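Colleague: Prediction below, plus the sequence it came from.
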Amino acid sequence: MRRRNSASPGGGFNTSRSNGPMQKIDGYQIFAELKRGTGSTIYKAWDFQYSRTVLVKLLSAQAASEPQWRAQFLREGKISARLAHPNLRRILQSGLLDNEPFLILEYVEGPTLFELIRQNKELPIDICLFIAKELAKGIMAVHQHKVLHRDIKPQNVFLSLAGAVKLGDLGLAHDRHESTNTIVGTPAYMSPEQVLGHEITEASDLFSFGAVLYETLTGEPAFADRTLPATLHHVVNWDPVPITLLRPEVPNELVNACQRLLAKNPAERFRDAEAVVDHLQRLERRYGVSTNGKNLAEFFDAPQAYRRVKLQQSISSATSFAETKRSRTLSLSWGVAAVVSAVMFFAGVLYIWGIKTYVQRKAEKSAIGGVLTPPSHSIILGYLDLQVKQQSVIHINGDSLGTTPLSTPIALPPGSHELRIYHPQLGERKMRVNIISGETLRQTIDLTKP
């Protein structure tokens, strides 16, 4: 059957289906399915005009019937068409096929950063620095067009075998000036303000970039737990295990840069992506390294034979981040400082417990051969606004979220969750709550009443 797409240039796309699942589009021959997700499917195809492999992204049948998915897909094409940069995966064409949207994307032959990290737990630090700098350039290009990516993660960083680094997948991208209350992203790489439903700015993407940099340097995700609610809790309330504990040879300046990117307060992060690029370039000059795409290609060819560059530690700025935080503490009044001291004591206890938990999990992974990885798919969260009239301990799906009153609504993935409320005198109450994407469920509980 021949179909015409009035939205495409040159008269439209024609498709024909044989007895098999492959599809032929005028100018392109789909020959393999690459990735199937909730909202779309990506295929590899051959571009006859330019004799190259490309990607064809089609909206799934299920998502096509959902206005939200359709609008998101169309927005991806519209935003991607405005962006052109060596560190961004290109969109080659977009339009409608039989009234359904499609995208033709650049095919990057090589692994994603996620795959590279899983294959090489300790990447050479100069390679890490190069990848981070190139990725920051891509983020800078996105932000210069007043666009927020909102889903920066290792799975969306594409590395070519020739040594190029490209940020891709703008499926959740949004124009900066357009307000939205929908909370989207990949949990382990979301910023605290994303999780809490606060205003999202460029600083949120920088936090996600910091989580990617942390994982690139250490081989471990910055925020990950066995359940999604616990992961979100860690993003908002906990700092990750120190890089120096996992990999002592990482230079202090690079550690400090990562800490700054992962600051819970957006105002404490870098000014913008351009400032990040400038900082990483200064570190390259300070360390005397000039790693480039050719070196990354050499690493792909022979990882074991790659000559690892030992970066020099610079004592002068090694404590700059810590000194800044110390000066803030010293400027507090005596009364506030006393409160801070008490809080820091308990935070220290939690911190030690967190380190112990991390080490235990590392041992568990070694014993069973498993890998603890964060939820990698993008989701649209919902919220539980829980009010309990008596101070109680709250558990969601077996994870403790602390005691009421809760300062903010609880961010949860869509679906059914077990809620447990415990009071020492009044006992416990269990119930299931159903969370809907993008909506807030409000519950008021009085344990003295049935």
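Modeller: It's in.

Colleague: make it CA atoms for all contacts and neighbour counts henceforth
Modeller: OK.

Colleague: ends of stretch 283-301, how far apart?
Modeller: End-to-end distance for stretch 283-301: 26 Å, by CA to CA, to the nearest Å.

Colleague: what about Ser51, how many neighbours?
Modeller: 9 (other CA atoms under 10 Å).

Colleague: I should have written Glu106 there, sorry.
Modeller: Neighbour number of Glu106 under other CA under 10 Å is 18.

Colleague: I'd say it and Arg89 touch.
Modeller: Yes. Using CA atoms under 8 Å, Glu106 is in contact with Arg89, at 6.1 Å.

Colleague: Use this one as the comparison:
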Amino acid sequence: MVKVSEGKPEPNPNKGLPTWTLQDFEIGKPLGKGKFGKVYLAREKKSKYIVALKVIFKQQLEKYRLHHQLLREIEIQSSLNHPNVLRIFGWFHDKDHFILILEYAARGELYKELRKSKHLSEKHAATYILSLTKALAYCHEKHVIHRDIKPENLLLDLEGRLKIADFGWSVQSRTKRHTMCGTLDYLAPEMVENKAHDYTVDNWTLGILCYEFLYGVPPFETESQTNTFKRIIKVDLSFPSTPRVSAEAKDLISKLLVKDALKRLSLQKILEHPWIVKNADPSGVCSGGVSQI
């Protein structure tokens, strides 16, 4: 069962799949709803530890033939242990569902807070980019490419610490990949052009997110998929006059949104960038939430 050690749960140390059932949990309020199921607040009865249960409908997985993808997601996420990566403690299934036992992020999706405040202060944006960069550096060291970093897949814990979630499109590979996947506004040019890609697609997405955090919208967003694709391929990047954003922030974005993947700023260079050094809180905590400028 889930155990509490120094305030944090640890996965079952026994080999093999833990024999959890829904009866082992007190189920609380729904936290969110996705294409394939729902997420609920829950408490494991023996340890009293609060978790999130992601309930996925088997019928939907069969319809879209995603069993293999789910098992790959579980395998990858289970292998990761980083302060800015959402933990998965285990999983089980019944006749109709797969249930994932996940770390509970009390403040929910960063997307929702971003929509409320329109855009972030440079200090909050830099702190989130710093946290993301550290998490992705850890993932890339383990040869994991996330491939779907976006505000909806970024959660905040009670203190405001960012957590990467949803590894549904992630892959663990030492070689280049060819599958086009992810979300339209965040796709790198090589994906749009159906070319091979590697971990640098995550670096590109950091540039997209930095822009969106500061301006409130992704940089290449249009009303049609075709036009968005064209803007991504051309790297048709422009910076609005409002809100006011520092030259250092624009410099970081411009060095990440580069068509040639080999010339994109490395994760190490992001950590050393003047805008990050000047603005980011090294603790990774944004206790005050997002700020409207």
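Modeller: Done, it's in. Everything numeric in this text was worked out from a predicted model, so none of it was measured.

Colleague: How alike are these chains, TM-score-wise?
Modeller: Put the two chains on top of each other and the TM-score (TM-score structural alignment, normalised by the length of structure 2) is 0.85; 279 aligned residues with a CA RMSD of 2.6 Å.

Colleague: now the helices: where do they sit in structure 2?
Modeller: Taking DSSP state H as the criterion, structure 2 carries its helices at 58-64, 67-78, 110-117, 122-141, 189-192, 200-215, 225-234, 247-256, 267-272, 274-279.

Colleague: from these, which stretch is densest packed?
Modeller: Mean neighbours per residue, mean count of other CA atoms under 10 Å, is largest over the helices of structure 2 for helix 200-215, with a mean of 24.

Colleague: matching residues in structure 1 for it?
Modeller: Helix 200-215 of structure 2 corresponds to residues 203-218 of structure 1 when matched by TM-score structural alignment.

Colleague: repeat for stretch 248-260 of structure 2
Modeller: Aligned by TM-score structural alignment, stretch 248-260 of structure 2 falls on residues 253-265 of structure 1.

Colleague: Distance of Arg442 of structure 1 relative to Val433 of structure 1?
Modeller: Distance of Arg442 of structure 1 to Val433 of structure 1, computed by CA to CA: 10 Å.

Colleague: Could you identify the longest helix within structure 1?
Modeller: Under DSSP H, structure 1 gives helix 334-368 as its longest helix.

Colleague: Okay, buried residues for that helix please.
Modeller: Tyr351, Gly354 (16 or more other CA atoms under 10 Å).

Colleague: residues in structure 2 aligned with that helix?
Modeller: With TM-score structural alignment applied, helix 334-368 of structure 1 matches no range in structure 2.

Colleague: okay, Arg442 and Val433 of structure 1: which has more neighbours?
Modeller: Comparing Arg442 of structure 1 with Val433 by other CA under 10 Å, the one with more neighbours is Val433, at 15 against 11.

Colleague: I figured the more buried one hits Ile410, correct?
Modeller: No. Between Val433 of structure 1 and Ile410 there is no contact, the gap being 11.9 Å when judged by CA under 8 Å.

Colleague: Map His124 of structure 2 across to structure 1 for me.
Modeller: With TM-score structural alignment as the criterion, His124 of structure 2 pairs with Ile127.

Colleague: cool, and Pro30 of structure 2?
Modeller: Using TM-score structural alignment, Pro30 of structure 2 pairs with Glu33 in structure 1.

Colleague: repeat for Gln59 of structure 2
Modeller: Using TM-score structural alignment, Gln59 of structure 2 pairs with Gln62 in structure 1.

Colleague: Quick check, its match in contact with Thr41.
Modeller: No. Gln62 of structure 1 is beyond contact range of Thr41, at 11.1 Å (criterion: CA under 8 Å).

Colleague: possible to save the helices of structure 2 as a markdown table with distance to Val285 of structure 2?
Modeller: Below are these laid out as a markdown table (distance: least, CA to CA, whole Å):
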| stretch | distance to Val285 of structure 2 |
| --- | --- |
| helix 58-64 | 36 |
| helix 67-78 | 22 |
| helix 110-117 | 13 |
| helix 122-141 | 7 |
| helix 189-192 | 32 |
| helix 200-215 | 16 |
| helix 225-234 | 32 |
| helix 247-256 | 20 |
| helix 267-272 | 16 |
| helix 274-279 | 13 |
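
Colleague: Nearest to Pro240 of structure 2 among these would be which one?
Modeller: Nearest to Pro240 of structure 2, of all the helices of structure 2, is helix 200-215, at 7.9 Å by CA to CA.

Colleague: That closest one vs structure 1 - mean distance after superposition?
Modeller: By mean CA distance after the TM-score superposition for structure 1, the fitted helix 200-215 of structure 2 averages 0.8 Å away from its aligned residues in structure 1.

Colleague: if I look at the closest residue in space to Glu10 of structure 2 that isn't next to it in sequence, how far off is Tyr49 of structure 2?
Modeller: Leaving out its chain neighbours, the residue that sits closest to Glu10 of structure 2 by CA to CA, 6 or more residues apart in numbering is Lys3, at 5.4 Å. Look at Lys3 of structure 2 and Tyr49 of structure 2: by CA to CA, they are 8 Å apart.

Colleague: Many thanks, have a good one.
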